[in-house]
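Asks: Sequence and predicted structure below; questions after.
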Amino acid sequence: MREAYHVELDNLADRLSGMSSQVADAMERATRALLDSDLKLAEQVISDDVKVDDARADCEEKAYALLALQAPVATDLRIVVAALHAAESLERMGDLALHVAKAARRRHPDPVLPEQVRAAFAKMGEVDVRLARKAEEVIRTKDVEAARSIEADDDEVDDIHRNLFSVIMDKDWPHGVATAVDVTLLGRFYERYADHAVSVARRIVFVVTGRMPGYTGSDV
């Protein structure tokens, strides 16, 4: 029975790593759609989002079944609880990629981004996809050091995001209010995507160590 139970835990981790791969693909395609005004890619991201939603529902169903039927304790309980939180974060990452794709579709055939911010979004997209790929690996390996390294990559996205504000707030910004709003919202989508990848990584650290990163309370 215990062997079968641990097979179920491994299957749950496999589902989560699969979700991470899905949302990495989604953001990669959404960024290409945004930069290239590629309507076909944007539509693919939009239509595929339901698969991410279904994957979350499947993960949650499996996790709740394990809680109800197996009454896990200690590390096993941490795995199940972390899986519930991670599935939620991964679904949000898929939703954020969806928002990027919808922006590309809404403005098509016109480009969404002015030339002066394209490089910033290309870089944020690259880092976001790298974060999701790392999260996929961390879920499979439970490598704590790799999980912690994700926060350093998130800092890079934060820096680019902050710099975008200085660009659009410059008095010489020539692209008008509508474009400034688009850039602001899109920048937020990329920044939040990275934050959710960090959240997934922190859950893996919690599984392995029993503590969330940054916890400062005393033992009881």
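Replies: It's in.
Asks: switch to C-alpha atoms for all contacts and neighbour counts from now on
Replies: Noted.
Asks: tell me which residues in the helix or strand harbouring Ser199 are buried?
Replies: In this structure, Ser199 sits in helix 176-209 according to DSSP states H and E. Within helix 176-209, the residues scored as buried using 16 or more other Cα atoms under 10 Å are 180, 183, 186-207.
Asks: residue contacts, the residue positioned nearest the centre of the chain?
Replies: Closest residue to the average C-alpha location of the chain: Met93 at 3.5 Å, with Cα atoms, centre = their mean. Residues in contact with Met93, defined by Cα atoms under 8 Å, 6 or more residues apart in numbering, are 23, 192-193, 196-197.
Asks: Which two of those have the greatest separation?
Replies: Within these, Val23 and Arg192 form the most distant pair, 13.3 Å apart (Cα to Cα).
Asks: take the one below as the second:
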Amino acid sequence: MRVTFHGELVQLREQLVAMCAMAAQAMRQASRALLMADLDLAERVIAGDAALDQARGGCEDHAQSLLALQAPVASDLRSILAAVYSAEKIERMGDLAAHIADTARFSHPDHAVPADLEDTFARLGEIAAGMADRLGELIGQPGVDGFAELDETDHAVDALHSRVLTTITGPGWPYGVRTATSLALLARFHERFADQAVSVAKRLDFAATGEFPA
């Protein structure tokens, strides 16, 4: 019975790993759509968000069946509850990528990001997608301390977020309030995407050790 149960936990982790891959792809495609003013790609990202919603539901159903049919000990119970928490956060990462794609769609045929901030937003998208990739690796290797690593990466996202805000609120900003507001939201979407990844990593560490990392 325990062998079967732990096999189910492995499958649950695999579902979460797949969700991370979907979130990473959504962020990469949303970033490309944003920077290239690619309407078709933006539409695909938005439409594809439903698949992550369904994947979250599948993880939650699987976790609930394990809770109902098994009697998990403390560490296993933490793993199951962490999976439910993680599925919600990863699904939210997909939502945030879809928000970025929606901004690209709304701005089309114009570019939402001025040329002098393209590199900054390209870097934001690259780091955020990489965090989703790394999160998938951490989920697939339970017990690995990943919170400190992703938290450090998140500092780079925070710095880029701050750079955007400083630029759009500076006295020499030439693109107006509407563009500044849109860019502030875009930077926030990237920043929140990264925050969700860090939050999952923190919960994974708790599931492995029984203590939240400082």
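Replies: The structure has been received and is ready for your questions. Being a predicted model, the structure only gives us computed values, none of them experimental.
Asks: Superposed, how do the two chains score by TM?
Replies: For these two chains in superposition, a TM-score of 0.97 is obtained (TM-score structural alignment, normalised by the length of the second structure); 214 aligned residues with a Cα RMSD of 0.9 Å.
Asks: Need the counterpart of the residue nearest to the centre of the first structure in the second structure.
Replies: Aligned by TM-score structural alignment, Met93 of the first structure pairs with Met93 of the second structure.
Asks: secondary structure element for that match?
Replies: Per DSSP H and E: helix 74-107 holds Met93 of the second structure.
Asks: Check how far that helix sits from its aligned residues in the first structure, on average.
Replies: In the superposition with the first structure, the average deviation recorded for helix 74-107 of the second structure is 0.5 Å (mean Cα distance after the TM-score superposition for the first structure).
Asks: Quick one: name whatever helix or strand follows that helix.
Replies: helix 118-140.
Asks: what about that following helix, how far off from the first structure?
Replies: Looks like 0.4 Å for helix 118-140 of the second structure (mean Cα distance after the TM-score superposition for the first structure).
Asks: how about that helix: buried residues?
Replies: By 16+ other Cα under 10 Å, the buried positions in helix 118-140 of the second structure come out as 118, 120-121, 124-140.
Asks: right, and Ser199 of the first structure touches Glu88 too?
Replies: No. Using Cα atoms under 8 Å, Ser199 of the first structure makes no contact with Glu88, being 10.0 Å away.
Asks: Tell me how many other residues crowd Gly18 of the first structure.
Replies: Other residues near Gly18 of the first structure come to 17 when the count uses other Cα atoms under 10 Å.
Asks: And it? What does it align with in the second structure?
Replies: Mapped onto the second structure by TM-score structural alignment, Gly18 of the first structure lines up with Ala18.
Asks: ok, its match - contacts?
Replies: Contact analysis of Ala18 of the second structure by Cα under 8 Å, 6+ apart lists Gly136.
Asks: Distance check, the residue lying closest to Asp110 of the second structure once chain neighbours are set aside against Gln25 of the second structure.
Replies: In this structure, Asp110 of the second structure finds its nearest non-sequential neighbour in Ala37, 6.7 Å apart by Cα to Cα, 6 or more residues apart in numbering. Ala37 of the second structure is 17 Å from Gln25 of the second structure, where distance means Cα to Cα, to the nearest Å.
Asks: More neighbours: which of the two?
Replies: Ala37 (23 against 19).
Asks: Please tell me I have it right and the more buried one contacts His111.
Replies: Yes. Ala37 of the second structure is within contact range of His111, at 5.3 Å (criterion: Cα under 8 Å).
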